[in-house]
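Peer 1: A predicted structure for the sequence below; I have some questions about it.
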Amino acid sequence: MKILVTGAAGFIGFYTSKVLLNNGHSVVGLDNINDYYDVNLKYNRLKELGIDTNEASEFNKACQSKKDLSFSFVRMNLENREELPKLFENEKFDVVCNLAAQAGVRYSLENPESYVDSNLVGFLNLLECCRNFKIKHLVYASSSSVYGLNKKIPFSTSDNVDNPISLYAATKKSNELMAHTYSHLFKIPTTGLRFFTVYGPWGRPDMAMFLFTDAIVNNKPIKVFNYGKMERDFTYIDDIVEGVVRILEHPNKERIEKNDLYKVYNIGNNNSVKLLDFIKEIEINLGTEAEKNMMPIQPGDVERTWANVDDLIRDYNYKPNTSIASGVKAFVDWYKGYYK
């Protein structure tokens, strides 16, 4: 198939593009390369995909000239109403995997406008393109943050999610509602994936795994929120991408026949791990004990997440199997090599 992967320079988008290419698909990557975190990490992910440039200032030119049979890259904002439809018209995609978004719960308290632009306006623009260019399937990133202050554990897609506690979560819930509307009105198969705390090599520098490792290596204290009384369904990147790709590659014939066009799944490790146990694994792999600053919970954070993935197992035989011990070791090994 020919597949558009938005957010291709991002953590999950990079890995998804890589697996799709290995599986023989033609992939067009799209990303705006914003400076929410170190852009050099994004450039280096793209280099792994064959998009090479020596100077960031030459990046646009490099991307325009670099195109092979399987992977090409476009630098663009999703909210660009003039250029995105042109891309769809020129490339004639079969399916779309939308992993582009302004990420981060805490940053949404500081810069809410960027979440509206990317996650709402951009997503609407994408839906319109899927509608007008007869896309066979839209798979898009939602988030475990939509569960807000839900107390029932583990989180299930049948739970009520009407009480988000961050703007980021509200935009992700809005994406699900928008997708439902387009599935209903225009018969577009859409699948939303509520990701649960993704970690692994090439991960985002604003995530706990990266922040803790970086601080410990540089002999700085780590911030442990809610005084360590946090639990997360930490999910290794390979397990996440396996689920994403299985859904992208599924033909969906039975869904179309049954008019069952709108789906939302949890995608996680199906296990809740204490934050302090997670930190302990990092300490073991670095051979250093962290200096911990115990702090109160931050606005927008939830105390515990845990994904019920029974429906994903049933429909796609999805079985995450990476342990915290092996996942943390893989990240620390990558970090040591990347930063020498």
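Peer 2: The structure has been received and is ready for your questions.
Peer 1: contacts and neighbour counts: CA atoms only from here.
Peer 2: Will do.
Peer 1: need the contact list for D162.
Peer 2: D162 makes contact with 146-147, according to C-alpha atoms under 8 Å, 6 or more residues apart in numbering.
Peer 1: need the three-state assignment for it.
Peer 2: coil (DSSP: H, G, I helix; E, B strand; the rest coil).
Peer 1: now name the helix or strand holding S108.
Peer 2: Assigned by DSSP states H and E, S108 belongs to helix 107-110.
Peer 1: next helix or strand past that helix?
Peer 2: That would be, after helix 107-110 and using DSSP H and E, helix 112-115.
Peer 1: name the helices or strands packed onto that following helix?
Peer 2: If you count contacts as 3 or more C-alpha pairs under 8 Å, 6 or more residues apart in numbering; DSSP states H and E, helix 112-115 packs onto helix 167-186.
Peer 1: one more to weigh against that first structure:
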Amino acid sequence: MTILVTGAAGFIGFHLSARLLKEGKRVVGLDNFNDYYDVQLKRDRWSQLVASPSFKGAEQDLADYEGLLALIREEGVTTIVHLAAQAGVRYSITNPFAYLETNLQGFGHVLEASRQAGIKHLVYASSSSVYGANVSMPFSVSDNVDHPVSLYAATKKSNELMAHAYSHLYNLPTTGLRFFTVYGPWGRPDMAYFSFTQKIMAGQPIQVFNEGKMQRDFTYIDDIVEGIYRLLDRAPQPNAEWDRVDPDPGTSYAPYKVYNIGNNKPVELMAFINTIEDKLGRKAVMEFKPMQPGDVTATYADIDGLMADVDFRPETTIEEGIGRFAEWYKSYYGAQADLQTAVKAAGQ
């Protein structure tokens, strides 16, 4: 098995690639090293991967369809894990074209290349953001998700629809993974827990939106990777019991399936911040702000499908996960990271 991981220098892509290499898999990693956040952080992740003889690195963009198809064919790729995307809910409000180009056109190129190359299983990143205006908890893959509240969420829902079309038309097995607020070492500086840590360490105030009255199903990176790894060998099969009169959005008569990967234990934002303070040994200066456009008050994953199909439930506690992140942060940036370092790392 040769596995192509797109976005291999990204947060999840790096950790997944490292796990695959550890398990003896051959990995082809693709990344364009855009400057959405600190490129040096991506380079430092990448350097660990290219040190392995089982890793083939390709610095190219998904916009280059011919280059993507050639890479897949030349390297004998059999499975693709598509993690490259323009991330971030708030950034999508001010930079919409980045999402249209990467998340729609880029994913279209991945789908078509998968069809042309005869890929056996395409696994791709969706997001808990697709649940949008839904308020029924926990969020289930069987829920209707037709009311996104950000362009980012709309592009991720579009990815699921595009994947289904290819599963239907070309019998391409596709698995969509709705990730819930991923955190951990080597994480993304644009994520709240990372920026909170930077600013607390630098003695700067943190902005706490919706007066801190938010809940998130924070999911540790190792749990995300474990879920992906277990699903790689489980290409979806057509569901013979799928009902066209009462359709289940999470499965299909085609080889298509969607899963939630979340901790299944939502945590209050203030409790999360208190945990960061505890693990850093410093108190935060907080500025309370109203709700931001495109944001939601709570996320909570129903993971029954993941448990039923691969017998996996994320178990890492917030205390464990934040503790490991804090240790990595102090090691990577230095325990006395100053404001200049923190701001640079945040890409501000």
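Peer 2: On my side now, so go ahead. What you are looking at is a predicted structure, and each value in this text was computed from that prediction instead of being measured.
Peer 1: circling back to that earlier point, give me the stretch of structure 2 that the helix holding S108 of structure 1 matches.
Peer 2: Aligned by TM-score structural alignment, helix 107-110 of structure 1 corresponds to residues 91-94 of structure 2.
Peer 1: now that stretch: how far from the chain's centre is it?
Peer 2: Averaging C-alpha positions (C-alpha atoms, centre = their mean, to the nearest Å) puts stretch 91-94 of structure 2 18 Å from its chain's average.
Peer 1: mean deviation of it from structure 1?
Peer 2: Aligned to structure 1 and superposed, stretch 91-94 of structure 2 gives a mean residue distance of 0.7 Å (mean C-alpha distance after the TM-score superposition for structure 1).
Peer 1: what does that stretch contact?
Peer 2: Contacts of stretch 91-94 of structure 2 (C-alpha under 8 Å, 6+ apart): 98-99, 150-152, 294.
Peer 1: any chance of these in JSON lines, plus neighbour count and distance to Q215 of structure 2?
Peer 2: Listed next are the contacts of stretch 91-94 of structure 2 as JSON lines, based on neighbours: other C-alpha atoms under 10 Å; distance: C-alpha to C-alpha, whole Å:
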{"residue": "A98", "neighbour count": "16", "distance to Q215 of structure 2": "28"}
{"residue": "Y99", "neighbour count": "24", "distance to Q215 of structure 2": "26"}
{"residue": "S150", "neighbour count": "22", "distance to Q215 of structure 2": "18"}
{"residue": "L151", "neighbour count": "23", "distance to Q215 of structure 2": "21"}
{"residue": "Y152", "neighbour count": "28", "distance to Q215 of structure 2": "20"}
{"residue": "G294", "neighbour count": "18", "distance to Q215 of structure 2": "15"}
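Peer 1: for Y318 of structure 1, see how far away D310 of structure 1 is.
Peer 2: 9 Å (C-alpha to C-alpha, to the nearest Å).
Peer 1: what sits against L4 of structure 2?
Peer 2: L4 of structure 2 neighbours (C-alpha under 8 Å, 6+ apart): 27-30, 72, 77-82.
Peer 1: how about a cut-off of 6 Å?
Peer 2: By C-alpha atoms under 6 Å, 6 or more residues apart in numbering, L4 of structure 2 lies in contact with 27-29, 80.
Peer 1: which one of those is nearest A8 of structure 2?
Peer 2: Within these, distances to A8 of structure 2 taken as C-alpha to C-alpha reach their minimum at G29, with 5.1 Å.
Peer 1: what is the burial count for the closest one?
Peer 2: When neighbours are counted by other C-alpha atoms under 10 Å, G29 of structure 2 registers 25.
Peer 1: quick one, helices of structure 2?
Peer 2: 11-22, 39-50, 65-74, 91-94, 96-99, 107-117, 151-170, 192-202, 221-232, 269-280, 304-310, 318-333, 339-345 (DSSP state H).
Peer 1: can you find the partner of Q298 of structure 1 in structure 2?
Peer 2: That one, Q298 of structure 1, aligns with Q292 by TM-score structural alignment.
Peer 1: how much space between that match and V81 of structure 2?
Peer 2: From Q292 of structure 2 to V81 of structure 2 the distance is 31 Å (C-alpha to C-alpha).
Peer 1: so if I had to pick from these two, which one is more boxed in?
Peer 2: Set Q292 of structure 2 next to V81 and count neighbours by other C-alpha under 10 Å: V81 wins out with 26 against 11.
Peer 1: need the counterpart of the more buried one in structure 1.
Peer 2: Aligned partner of V81 of structure 2 by TM-score structural alignment: C97.
Peer 1: so who does that match touch?
Peer 2: Listed by C-alpha under 6 Å, 6+ apart, the contact partners of C97 of structure 1 are 5, 139-140.
Peer 1: buried subset of those residues?
Peer 2: 5, 139-140 (16 or more other C-alpha atoms under 10 Å).
Peer 1: which among the residues you listed gets closest to I51 of structure 1?
Peer 2: The nearest one, if we look at these relative to I51 of structure 1 and count by C-alpha to C-alpha, is V5, at 14.7 Å.
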